[in-house]
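Colleague: quick one, fold the following:
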Amino acid sequence: MTRHPAQSKCDLLIIGAGPAGMSAAIVARRAGLEVIVADEGEAPGGQIYRNASRSPLADASVLGDDYLAGRALIDAFDASGATHLANCVGWQIESESRRAVAMLTRRAHAGEASGTLDVSARAVLVATGAQERPWPARGWTLPGVMGIGAAQTLLKSSGLAPSQDAVLAGCGPLLWLFASQLLNAGRRVRAIVDTTPRDAWRAALPHALPALAGADYLLKGLRMMRAVKRAGIPVHRRAGAFSIEGEGCAERVRFVDEHGASRSIDTSLVLLHQGVIPSTQLSRSLGCEHEWDASSACWRPRTDARGRSSVENVWIAGDGAGIGGARAAAYAGTLAALDIARELGALDAPARDARSRPARLAMKRHLAVRPLLDALYTPPAALRRPADDVIVCRCEEITAGEIRAIAALGCQGPNQMKAFSRCGMGPCQGRWCGTTVGELIAQVQERAVADVGYYRIRAPIKPVTVDEIADSIALDDGFTRGEFPS
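Modeller: Next comes the predicted model:
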């Protein structure tokens, strides 16, 4: 019996074809590097530029100028000469002996061949972007409840808009962006329930003056809020005690308004959002060091200004290294690619530094508004640490009360919590409960979240079939099957 996974070699393997990954591929190819870009999407663009080059919408301009601007980046990426592996799941990457070895599984789509690919690369750039912050509100597991990011993905990928009785709840720029995009498309929503705390502006005020360097972002946000107001959509600000109710599916939302009055809105679709946080599963599986960012209440990998991680020959760029938005992510990808080219001998240090200077200055301007947004929209602890009866781990249906009870017994961290409760052992592998579990343990034991830590991530970092794992194992003609147990 002879079976070998398909093998490939390159100078640079990039995981993720969003703004950071595409920009890095373009720059690396210009430096003469052989580049492979693996991405789970059917086309390049990532979440922010999903289907920007072939939108199903009759008029894609309803999604805004920033979305349309992604087409130029996608065109440049397509023309770069980088190898793009679409519909490709990277489920194991190991860095050793100055090379990284990755297992990628390409799923069949539109007549393309499927199978497992073994890629050996001299350097790896992790550009996996962000995920929506989990918001374990009461009733968030009911049918009819989903994230605003997921709803926006449906709009971009399939042209599907939510029903007119939808309620948008939470806080953050995406809340207002999606509402304005729906208005541009001729759709409405029933209401917006804004959970931004009353005192958030006071915390954000010290960052207001530096944020003027990114005044275009502030003006865009004001225009979106004005559009919602002009459309007459009810906006309930400074909402608290938010919950979703229904028998078998979402039927209504309840909350306390800014005047302390209890309110209820009937709805069959609730779209939740509390901002986005870096997607760290892949960087954690590689052994990269991470730190707790208290200003935005999330974990982020520890990198230098060029995206170099704590692991040799591994760089991280874009929102996966810290939330900065699409345009900042593109410049981060450029800086990382130039540093990689220097490390691999394709550029000398003076050339790298000279080419990096414009990108560094531009990225600084695009990041100027981030401290203000973090102070304004990072949800308070009360929203991140739910009541005891609220489910935290959706996969295993573990409540906050169960986690607190185990923490009170002396459970030292999320990994021990996993052993005691199965919390984090489901298909999402902790993506939707890891941050909350750490915060709950820290709350009970009066410890710092950074001290509590996070789940230990092991391969496969994405769900794969037994057949796909078997395809990754090389067997020669001398292979013999043993009797169980073998």
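Colleague: rest of the way, CA atoms for contacts and neighbours
Modeller: Noted.
Colleague: for residue 230, see how far away the closest residue to residue 236 other than its chain neighbours is.
Modeller: What sits nearest to residue 236 in space, not counting adjacent residues and going by C-alpha to C-alpha, 6 or more residues apart in numbering, is residue 193, at 4.9 Å. Residue 193 is 17 Å from residue 230, where distance means C-alpha to C-alpha, to the nearest Å.
Colleague: alongside the first, I'd like the structure of this one:
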Amino acid sequence: MTSITGDEAACPINDLAEAYDVVVIGGGPAGLSAAKTVSDLGARTLLIDENRTPGGQIYRSVLLAREADRQRMGEDYWRGREIAEAFLRSGAHYAPATTAWSIGPAHDEGGRIIGHEVGVSGGGAARLIRARQIVLATGALERSFPIPGWTLPGVMTAGAAQIALKTSGLIPEGRVVIAGTGPLLYLLAAQLVEAGATVSAVLDTTPKSNWLKAARHLPAFLASGYVAKGLRLLRTVQRRTKVVRWVSALSADGKGELKEVVWTADGQEHRMPADLLLLHQGVVPNINFSNATGCKHEWDETQLAFRPQVDTWYETSVPGIAIAGDGAGIQGAEAAALQGSLAGLGCASRLGLVNGEDRDQRAARLKAQLRKVTQGRGFLDVLYRPSRSFRIPPDPKTIVCRCEEVSAGQIRASVRAGAVGPNQMKVFLRSGMGPCQGRLCGLTVTELIADERSVSPGKVDYYRLRFPIKPLKLRELAGLPQSDAAKVAVLADLANTHHSKPK
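Modeller: Down below sits the predicted model:
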């Protein structure tokens, strides 16, 4: 199960053991590094990956990439091969094309909690797998970018376009406009123009005032490795397409499909015909799993997102569950790989595979590297902080919850009717109850409620999520082993999902 490089990698779910020392969920740099580290230290380890090959989003399909992809995708992407190959050479078991959908306590025959139980499915079957330690390496989600017209066909996220490019080599046809803020904006623009796409314009919504606010972080940024990379991207994009800065308003226009992109810059409205609009305004921690598991979270005012509380070894408030990588706070791919290794050391220490002194010695080099690769991160966080108008829609008609077609005005009205938080709001609206389970609207809903109440988003909180957090087929549930633990897990999940009342 460890010499896997392509589609032949699919591991039948029935081949997995009933229990592991460590289960890692997520096949990006953090998950791969955590699994390799703890496996090398003697732990029986399983990595669960929704993708067919290791790499996660940032290194998606890197083991299938050809040498010709190297220039198009860039050296940062190509470095993911080393991380993925190192993992495959380890003794960790690998379950690709497999979804983890729940985590619950595992009990012994006397009813005592002895670890955790992970619900997984793949190949049409489902299993419950015990783990003494769990590492969540679920990465990040793109921040919601609710503008008028963003639900039109022809409008999608930049991340979705990048997935299509990495996975299938799909290059968008027609006139492409990329809009938003953040380093990924220019990275995707560069990748698309290198691939031959027609990028008509890059509309940069970074507020001009952010530059002044970020200035105090400039010395650390100039000493970091971000500068050279950023300048290369900017030169590539500015040489090949039109870049418009200081965009303060944006909308997608068309009947039935996208026809034009409308924006305001320097007080003037502009229009441009477009066949595809790609939106992006940064990424935020994917907290769906950690939220449903009951881990404590806090509001990060700098990154404008909720993140789980973790200790030095990335263990959460739930004993035996650690979170590494962007799921614990956005710091980038290099930092994620190092955090994964540190989380793996923490797991090994708690399992008694290394003593404290050995753990600390091994960690010293990793922590030094982590400080180096995150130097200058404060500058990027402040510079690319999305403007208020693109996080909290000023137009009450703007759709916020795409699944249930709930508008910004309806959310504000529910607050005036007595909803003080996202969960209470479900009594009035169905926002957050659709297929995405709040992944697209969660932060926007929280910030809208906070704005209407004139309080911090931290006081409003986030949706309270329930397992299963991913779609699960009834035949998979029906096929679960008929143990008492399985019955309890399924009944609890179904009860929580269908009968719980918002508080």
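Colleague: where does the TM-score land?
Modeller: Remark: TM-score between the superposed chains equals 0.93 [TM-score structural alignment, normalised by the length of structure 1]; 465 aligned residues with a C-alpha RMSD of 1.6 Å.
Colleague: picking up where we left off before, residues contacting the residue nearest to residue 236 of structure 1?
Modeller: The contact partners of residue 193 of structure 1, taken as C-alpha atoms under 8 Å, 6 or more residues apart in numbering, are 167, 168, 169, 170, 235, 236, 237, 239.
Colleague: ok, residue 280 of structure 2 next?
Modeller: Contacts of residue 280 of structure 2 (C-alpha under 8 Å, 6+ apart): 142-143, 145, 157-159, 178-182, 184-185.
Colleague: quick one: secondary structure of the aligned residue in structure 1 for it?
Modeller: Taking TM-score structural alignment, residue 280 of structure 2 has residue 273 as its aligned residue in structure 1. Three-state assignment for residue 273 of structure 1 (DSSP: H, G, I helix; E, B strand; the rest coil): strand.
Colleague: in which helix or strand does the closest residue in space to residue 273 of structure 1 that isn't next to it in sequence reside?
Modeller: What sits nearest to residue 273 of structure 1 in space, not counting adjacent residues and going by C-alpha to C-alpha, 6+ apart, is residue 170, at 4.9 Å. Per DSSP states H and E: residue 170 of structure 1 is located in strand 167-171.
Colleague: before we move on, what about residue 414 of structure 2?
Modeller: helix 408-416.
Colleague: which position in structure 1 pairs with residue 396 of structure 2?
Modeller: Aligned partner of residue 396 of structure 2 by TM-score structural alignment: residue 388.
Colleague: from residue 402 of structure 1, how far out is its match?
Modeller: 7 Å.
Colleague: with residue 134 of structure 1 instead?
Modeller: From residue 134 of structure 1 to residue 402 of structure 1 the distance is 18 Å (C-alpha to C-alpha).
Colleague: against structure 2, where does the strand holding residue 170 of structure 1 fall?
Modeller: Using TM-score structural alignment, strand 167-171 of structure 1 lines up with residues 177-181 of structure 2.
Colleague: run a quick neighbour tally on residue 293 of structure 1.
Modeller: By the measure other C-alpha atoms under 10 Å, the count of residues near residue 293 of structure 1 is 14.
Colleague: test my guess that residue 266 of structure 2 contacts residue 246.
Modeller: Yes. The pair residue 266 of structure 2 / residue 246 is scored as a contact, 7.0 Å apart, by C-alpha atoms under 8 Å.
Colleague: quick check on the two: which one has the bigger neighbour count.
Modeller: Neighbours per residue (other C-alpha under 10 Å) separate residue 266 of structure 2 from residue 246, with residue 246 holding more: 16 against 9.
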